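Student: could you work out the structure for the sequence below:
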Amino acid sequence: MGEDPTLASKLEELKARQARQQAQRKQLEESGETQRSRTDPDARALNKGKQHVTGDNVPSGVDHKHKLIVHHQVTNAGNDQNQLSR
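Tutor: Next up, the predicted model:
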C-alpha cells in the first residue's frame, strides 16, 4: 500500500510547526523574558479581576481635588502594586 499524500503533508506541516515553536522557545529563553505576544512585543498576560487579558498596564496618579491625572507610567507588570512613586 502507498502512503497517504494528505497524511504525509499534515506530518510535514506539524514538523515545520514544531521547528518554529522550538525556535521561538529558544529566542524566549535567550531574551530572559517569560512571555511573548505575537501581535505586541511589549504586551503581557494580565489579570483584571476574574478576567485574563493580554495588554499593557497603565497605572495613574490622580489629583483628587482637581480630578486630573498627574502621573502615569506604562508597564508590563501584572499588577499596580509599587508601580508609581509617591
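Student: please count neighbours and contacts with C-alpha atoms only from this point.
Tutor: OK.
Student: name the SS class of residue 46, please.
Tutor: Under DSSP: H, G, I helix; E, B strand; the rest coil, residue 46 falls in the strand class.
Student: end-to-end on stretch 29-44?
Tutor: For stretch 29-44, the first-to-last residue distance is 16 Å (CA to CA, to the nearest Å).
Student: for the protein, which segments count as strands?
Tutor: Along the chain, the segments classed as strands by DSSP state E run 44-48, 51-55, 60-63, 68-72.
Student: closest to residue 24 out of those strands?
Tutor: Nearest to residue 24 among the strands of the chain is strand 44-48 (16.1 Å), distances taken as CA to CA.
Student: please enumerate the helices of the chain.
Tutor: 5-31 (DSSP state H).
Student: will you turn the strands of the chain into JSON lines that also has mean neighbour count?
Tutor: Shown next, in JSON lines, are those (neighbours: other CA atoms under 10 Å):
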{"stretch": "strand 44-48", "mean neighbour count": "15"}
{"stretch": "strand 51-55", "mean neighbour count": "12"}
{"stretch": "strand 60-63", "mean neighbour count": "13"}
{"stretch": "strand 68-72", "mean neighbour count": "12"}
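Student: another one to check against the first:
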Amino acid sequence: MGGYVWELLGKKIPVIGVAKNTFHSNKSTVEALYRGDSNKPLYVSVLGMERAVAVTHLQNMHGDFRIPSILKVLDTITKIND
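Tutor: Just a heads-up that it's a prediction; the model follows:
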C-alpha cells in the first residue's frame, strides 16, 4: 500500500511503513526495529528516504513500548466505525 501512496504523492514525500509482522517475501527491503523491552521487533520499510534514517526516526519516537505512542493513537483512530 505504501508504494501506491508514494506514487500518488509524486514520489516527493517519503512514506514509512511500520508493521508488527514481516512479509516472507519482503526481507531485503525491511529492517527489524526493537523498541522498549520487547523481544518482538517492528518491521520498517520506506520509500523516498534512507531506511536507516526512517528507523532512527521511529526509534526516537515517544513511548516506552514496542509501538510508538502516536502510532497507537493512529491505529485506534483508523479502527473507529462511523
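Student: tm score of chain vs chain?
Tutor: Scored against TM-score structural alignment, normalised by the length of structure 2, the superposed chains reach a TM-score of 0.23; 33 aligned residues with a CA RMSD of 4.0 Å.
Student: hang on, the earlier thing: got the strands of structure 1 as a markdown table, with distance to residue 25 of structure 1 columns?
Tutor: Below are these laid out as a markdown table (distance: least, CA to CA, whole Å):
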| stretch | distance to residue 25 of structure 1 |
| --- | --- |
| strand 44-48 | 16 |
| strand 51-55 | 19 |
| strand 60-63 | 34 |
| strand 68-72 | 33 |
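Student: to residue 22 of structure 1, which of the ones you listed lies closest?
Tutor: strand 44-48 (20.3 Å).
Student: now the closest one and strand 51-55, what's the angle there?
Tutor: Here strand 44-48 of structure 1 points in a direction 140 degrees away from that of strand 51-55 (axes from the mean of the first three to the mean of the last three CA atoms, to 10 degrees).
Student: mind giving me the packing neighbours of strand 44-48 of structure 1?
Tutor: Other helices and strands packing on strand 44-48 of structure 1, by 3 or more CA pairs under 8 Å, 6 or more residues apart in numbering; DSSP states H and E, are strand 51-55.
Student: the strand it packs on packs against which elements?
Tutor: Identification of packing neighbours for strand 51-55 of structure 1 by 3+ CA pairs under 8 Å, 6+ apart yields strand 44-48.
Student: count of neighbours near residue 3 of structure 2?
Tutor: The tally of other residues near residue 3 of structure 2 (other CA atoms under 10 Å) stands at 14.
Student: secondary structure element for it?
Tutor: Assigned by DSSP states H and E, residue 3 of structure 2 falls within helix 2-8.
Student: name the helices or strands packed onto that helix?
Tutor: strand 15-19, strand 42-47.
Student: which helix or strand lies directly C-terminal to the first one?
Tutor: To tie it back to what came earlier, the one meant is strand 15-19 of structure 2. Per DSSP H and E, the first helix or strand lying C-terminal to strand 15-19 of structure 2 is strand 31-33.
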